[in-house]
Structure formats: structure tokens, C-alpha cells
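Trainee: got a structure for you, letters missing:
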């Protein structure tokens, strides 16, 4: 499951060209992404959400914070968002559920620390 979390974070850090490929490879057709600021369905909507975040936080990167806890077809993990090589400005917690083909089907996200 560490690999799927890595691919998940790679997706959030991807440029537009790589983003479409990562979504097609690692996310199911009918994927769902829900967090306090978004509730989207399908790869196109996930791509638009990721692009909006990348636009809002230019130069920031998503990184893993701590260990991945996984069982069955799901994993939970904490991530950070901030300038590369610096302390994350934003920290969140996501639960990822995979489909039978080991692709991301459902993500439920929470924000643990956000700037004022």
C-alpha cells in the first residue's frame, strides 16, 4: 500500500502532462474524492480539483508525513503541503480505498492544520 500512497502523492504533484497519465493508470474511472473543500466524481473532476490546488499553491509540494496504516483494500496516511524542503504549511489526513484492480476508487480527506 505504500506504493499506492506514493502514486497518490505523485498525482497531486504532477504537471498537467503527467497528471492525466497518473490518473488513467492509478485511479478508477468512477473514482470519488471528498474533503472539506471538494466533493467530486470521476477522473476529470479529480484532475480539475488537483489543478485548482496547484494553482492556489504554486511551488508547493505534497509529501508523506508519518507511516501508512493499511488493511484490506484501504490505507490511511497523513500528508503535508508546503514549499519543497520546508515544514508543510498544510497537513491533512486521507483514507484511500482501492478497487479490485488496485486503483484508487474512493478518497476521504480531512484537513488537520491549515493557515489562518
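Mentor: It's in. Predicted model only: the values in this text are computed from it and were never measured.
Trainee: all contacts plus neighbour counts: C-alpha atoms, from now on.
Mentor: Will do.
Trainee: Name the helix or strand for residue 19, please.
Mentor: Here residue 19, judged by DSSP states H and E, is contained in helix 16-26.
Trainee: now swap in residue 91 and tell me
Mentor: strand 90-98.
Trainee: Kindly calculate the angle that that strand makes with helix 16-26.
Mentor: 40 degrees (axes from the mean of the first three to the mean of the last three C-alpha atoms, to 10 degrees).
Trainee: Quick check: buried residues in strand 90-98?
Mentor: 91, 92, 93, 94, 95, 96, 97, 98 (16 or more other C-alpha atoms under 10 Å).
Trainee: Output the longest helix belonging to this protein.
Mentor: Taking DSSP state H as the criterion, the chain has its longest helix at helix 43-56.
Trainee: what about versus this one:
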């Protein structure tokens, strides 16, 4: 389970990274080349560059708010369901919460489906 939590944590670090070059390096290290992301705002984002652009756009909307891991609800095989919080850095206060389903391939994040 600790490897799974490590990957989730690394994934959330990607969403919190404001520097484009560092974020791109993290995406390359953590996500598969053919990774996909979807949530209520995005039907399907494919690949590293598109995800990085979507995250940069989210930063404009969220300002300095950061994502933190809530709870790992369950994990089996190559899939995990977890909650996250979006709020001020260093605070337990959340302005938004959600659930993500994450699928892994070859030890990296392959697919994320978010709900908020």
C-alpha cells in the first residue's frame, strides 16, 4: 500500500507544482506516456503536455490553494480510490473536496478519473 500512497502523493505534487519545467519533469516521471485524465470539467485529457496545460489553467483559477491527500478508501490490483482536499497550504481547511479513481501501469499512473 505504501507504493500506492507514494504514487498518489507524487501525483498530487504535480497538481501543486507552479513551475512549468518542474511540473513537466514530474509528469514524465510519474505518469505513463499514454496517460489520461478526466473529471466533470474535462471529458478526456490525453498525454503529458495536455495535462500540464490543464494544471497551469487550474492554478490561475485556484490561486495558491494546494491539493492534499484525504483518505485511501480502497485499493486492489492496479486501481485505487482516494479522496483529496483543496485548501490553503498548511491548513486542514478545505474549500473543495473530491474523489479520484486512479489506475496504474508499469508502476506509474496510467488513468485518473476525478469527481468533485
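Mentor: Right, received. Where do you want to start? None of the values given here were measured: they were computed from a predicted structure.
Trainee: still on that earlier bit, continuing past the helix holding residue 19 of structure 1, what's the next helix or strand?
Mentor: Per DSSP H and E, the first helix or strand lying C-terminal to helix 16-26 of structure 1 is strand 27-35.
Trainee: which other residues reach the helix or strand that that following strand is followed by?
Mentor: Moving toward the C-terminus from strand 27-35 of structure 1, the next helix or strand (DSSP H and E) is strand 38-41. Contact partners of strand 38-41 of structure 1, identified using C-alpha atoms under 8 Å, 6 or more residues apart in numbering, comprise 30, 31, 32, 33, 34, 46, 49.
Trainee: Try it again at 10 Å.
Mentor: The contact list for strand 38-41 of structure 1 (C-alpha atoms under 10 Å, 6 or more residues apart in numbering) reads 29-34, 45-49, 105-109.
Trainee: before we move on, back to that, in structure 2, point out the residues matching the strand holding residue 91 of structure 1.
Mentor: Aligned by TM-score structural alignment, strand 90-98 of structure 1 falls on residues 96-104 of structure 2.
Trainee: mean shift of that stretch relative to structure 1?
Mentor: Following superposition, stretch 96-104 of structure 2 is found to deviate from structure 1 by 0.5 Å on average (mean C-alpha distance after the TM-score superposition for structure 1).
Trainee: where's that stretch relative to the chain centroid, distance-wise?
Mentor: Its chain's average C-alpha position is 7 Å from that of stretch 96-104 of structure 2, according to C-alpha atoms, centre = their mean, to the nearest Å.
Trainee: And stretch 37-56 of structure 1, by the same measure?
Mentor: Taking mean C-alpha positions (C-alpha atoms, centre = their mean), stretch 37-56 of structure 1 and its chain are 10 Å apart.
Trainee: Over to stretch 66-73 of structure 2?
Mentor: 10 Å.
Trainee: Next: stretch 57-64 of structure 1.
Mentor: 11 Å.
Trainee: and that stretch, which stretch of structure 2?
Mentor: Using TM-score structural alignment, stretch 57-64 of structure 1 pairs with 62-69 in structure 2.
Trainee: Run through who's touching the matching stretch.
Mentor: Contacts for stretch 62-69 of structure 2 (C-alpha under 10 Å, 6+ apart): 5, 8-9, 11-18, 56, 59, 82-92, 94-97, 99.
Trainee: Mind doing that once more with 6 Å?
Mentor: With C-alpha atoms under 6 Å, 6 or more residues apart in numbering as the test, stretch 62-69 of structure 2 has contacts from 16, 84, 85, 86, 87, 88, 89.
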